[in-house]
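Student: compute the structure for the input listed below.
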Amino acid sequence: MATYIIGDIHGCYDELQSLLTQAQFNQNTDELWFTGDLITRGPKSLETLRFIKGLGDTAKIVLGNHDLHLLSINEGIFPNHKKDNLTPIFEAPDCNTLLTWLRFQPLMRRHPAFKFALVHAGVYPRWSLKKAEKLAKEIEVQLQSENYKQLLIDMYGGAPCSWSNNLTGIKRMRFIINAFTRMRYCLPDGSLDFKNKLSPEQTNNANLTPWYEAITLKPNRSILFGHWASLMGKVNKSNIYGLDTGCVWGNSLTMLRWEDKKYFSVPSTIK
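Tutor: Next up is the predicted model:
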């Protein structure tokens, strides 16, 4: 049995299949863990959703910002833009089945044996993994409730950008969602900057610190994440792994086999 962790797919279904073939993935014995953002902008978002859902318990995913936005579009909160290539999902006979399945996915997963945490954007540096898991479940309860649409309406925006245990209501929910699905840089006071999408090498602002450089983990704990395509997987910490290598932007799709830390990669077919 092997455990594979795959970066943001964004509808790049053909590349996903090539990656699984390259690694000789066995659906009967192996597991696939996905960093979220399964859909949007790539050519085959519908096929990607159907395939991953069809894997059943073999697939373990977390929600990304684009996955949540897909749910919002489906509820009429935002328009469906042609550039996102999502229309086939909304026109599919199994649309409701697929999106209900998506809505019931978590923001964070922890592997029981390997002690790694899987998230889309990251773990807020001032949270322990235990606290992060508890806060993620607060969102999951709301997202899976009958009143989930209100959460989707209220989650947009960058405020508050700082965490406090005293936050309540939508301010609390919004910060938690933003930390798990949109975070890249932190400021010295612990607040989050959502504007800068560049890699640290491209950033000259000394006040901005990548979240993964600000967090402290126990030696036997690890975090795997996606979201930050401009990093191209370059994270200078031995127990934190960035897996989004920008397939939808014409770069590559990357997968890590956890047991031996071997990487697999296929070039994007998007030009």
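Student: from now on I want contacts and neighbour counts done on CA atoms only, so please keep to that.
Tutor: Will do.
Student: following element in sequence after the helix or strand where residue 118 lies, please.
Tutor: Element membership of residue 118, judged by DSSP states H and E, is strand 116-119. Downstream of strand 116-119, the next assigned helix or strand under DSSP H and E is helix 129-143.
Student: sorry, back to before: the strand holding residue 118 packs against which elements?
Tutor: Packing partners of strand 116-119 (3 or more CA pairs under 8 Å, 6 or more residues apart in numbering; DSSP states H and E): strand 108-110, strand 222-225.
Student: centre of the chain versus that strand, how much separation?
Tutor: 10 Å (CA atoms, centre = their mean, to the nearest Å).
Student: now do stretch 131-146
Tutor: 15 Å.
Student: who touches it?
Tutor: With CA atoms under 8 Å, 6 or more residues apart in numbering as the test, stretch 131-146 has contacts from 103-109, 123-124, 148-149, 151, 173, 176-177.
Student: and which of those residues is nearest residue 80?
Tutor: residue 149 (16.6 Å; CA to CA).
Student: which residue is the nearest non-sequential neighbour of the closest one?
Tutor: Take residue 149 and drop its neighbours on the chain: the residue closest to it by CA to CA, 6 or more residues apart in numbering is residue 75, 7.1 Å away.
Student: how about a markdown table for the helices and strands packed on strand 116-119, with mean neighbour count added?
Tutor: As requested, those are arranged in a markdown table below (neighbours: other CA atoms under 10 Å):
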| stretch | mean neighbour count |
| --- | --- |
| strand 108-110 | 20 |
| strand 222-225 | 23 |
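Student: before we compare anything, build this one as well:
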Amino acid sequence: MATYAVGDIQGCLEPLLHLLEQIDFDPTTDKLWVAGDLINRGPRSLETLRFIRDLGDTAEVVLGNHDLSFLAVAEGFQPMRDGDTLEDIIRAPDCEELCHWLRQQKLVHHDESLGYTMVHAGIPPQWTIKKALRRAAEVETVLQDEQRYQDFLLHMFGSEPRVWSKNLKGQDRLRIITNYFTRMRFCDADGQLEFQAKSGPDSAPKGFKPWYKIKQRKTRENRIIFGHWAALQGHADAANVFALDTGCVWGGHLTIMCLEDQTLYSCACD
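Tutor: Predicted coordinates:
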């Protein structure tokens, strides 16, 4: 039995299947952690979503920004953008079922026995793992609530507020929690977000750093798996953080890591 974590698949099903064959993945005994952005931009978003869904308890999934954007598109709250590959899912007879399944997934997954936490983008410096799980649960509860999830998706988009306060309420509170976990790259020591810079760590604007490089970060001793940041190419220069988005959908690689021994497996993506 082994546990594997994979970075952003984004609808690139063939490289995923190739990697699973390479590691001799057994869904009856092994586990697959998926670090968000299951779909969009790649060629087989519908099949990828169905494949991960059909793994059942074998898969642990956290939501990424593309997954949440798809839910908003499916509800009619956002138009598809250039480059989106969501039409097949929208037109699929099981679209509603797939949306429901996505809404049941987490923003943060923590396994105490393995000693890893998985999130799509990152965890802000001011939060411990315990606090991050509590904040994630606030959004997860709303997403799973049939009476509230549409209002959340309608107001989800936006870059304000940019810093957490325990006094935040309503959609502002839910939005910044979501942005931390699914969109963050750079922030300052107080957790103030910066969204303009999207390339490598050296592109940080003055006063900002990659979230995992903040010295005061309360999760420095915790092992964190994340995706989202393809420009890192799998290299986060900090202890206990594992960057698994290696830009498959952009012609890079898809990467899987075995959690038990931290062995990396990769597949070139054409």
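Student: all strands for the stretch 151-270 of structure 2, in order.
Tutor: Shown for the stretch 151-270 of structure 2, the strands assigned by DSSP state E, counting those that start in this stretch span residues 186-187, 193-194, 209-210, 223-226, 241-243, 253-258, 264-268.
Student: which helices and strands does the first one pack with?
Tutor: Going back to what we said before, that points to strand 186-187 of structure 2. Here strand 186-187 of structure 2 touches strand 193-194, strand 209-210, going by 3+ CA pairs under 8 Å, 6+ apart.
Student: who does the first one touch, helix- and strand-wise?
Tutor: Spelled out, it's strand 193-194 of structure 2. Using 3+ CA pairs under 8 Å, 6+ apart: strand 193-194 of structure 2 touches strand 186-187.
Student: need the contact partners of the strand it packs on.
Tutor: Counting by CA under 8 Å, 6+ apart, 124, 193-195, 197, 204, 208-211 sit against strand 186-187 of structure 2.
Student: how big is the offset of that strand relative to structure 1?
Tutor: Here strand 186-187 of structure 2, set against structure 1 after superposition, deviates by a mean of 0.6 Å using mean CA distance after the TM-score superposition for structure 1.
Student: and that strand, how far out from the chain middle?
Tutor: 16 Å.
Student: same check, this time on stretch 209-224 of structure 2
Tutor: 17 Å.
Student: end to end, how far does it reach?
Tutor: 17 Å (CA to CA, to the nearest Å).
Student: can you check stretch 160-168 of structure 1 too?
Tutor: End-to-end for stretch 160-168 of structure 1, by CA to CA: 11 Å.
Student: do the same with stretch 245-256 of structure 2
Tutor: 10 Å.
Student: which part of structure 1 matches it?
Tutor: Alignment of stretch 245-256 of structure 2 against structure 1: residues 244-255, by TM-score structural alignment.
Student: picking up where we left off before, most tightly surrounded among the helices and strands packed on strand 186-187 of structure 2?
Tutor: Mean neighbours per residue, mean count of other CA atoms under 10 Å, is largest over these for strand 193-194, with a mean of 24.
Student: can you give me the strands for the stretch 1-150 of structure 2?
Tutor: Counting by DSSP E, counting those that start in this stretch, the strands of the stretch 1-150 of structure 2 are 3-6, 31-34, 59-61, 108-111, 116-119.
Student: go through those and name the closest to residue 263 of structure 2.
Tutor: Across these, closest to residue 263 of structure 2 is strand 3-6 (CA to CA), at 9.5 Å.
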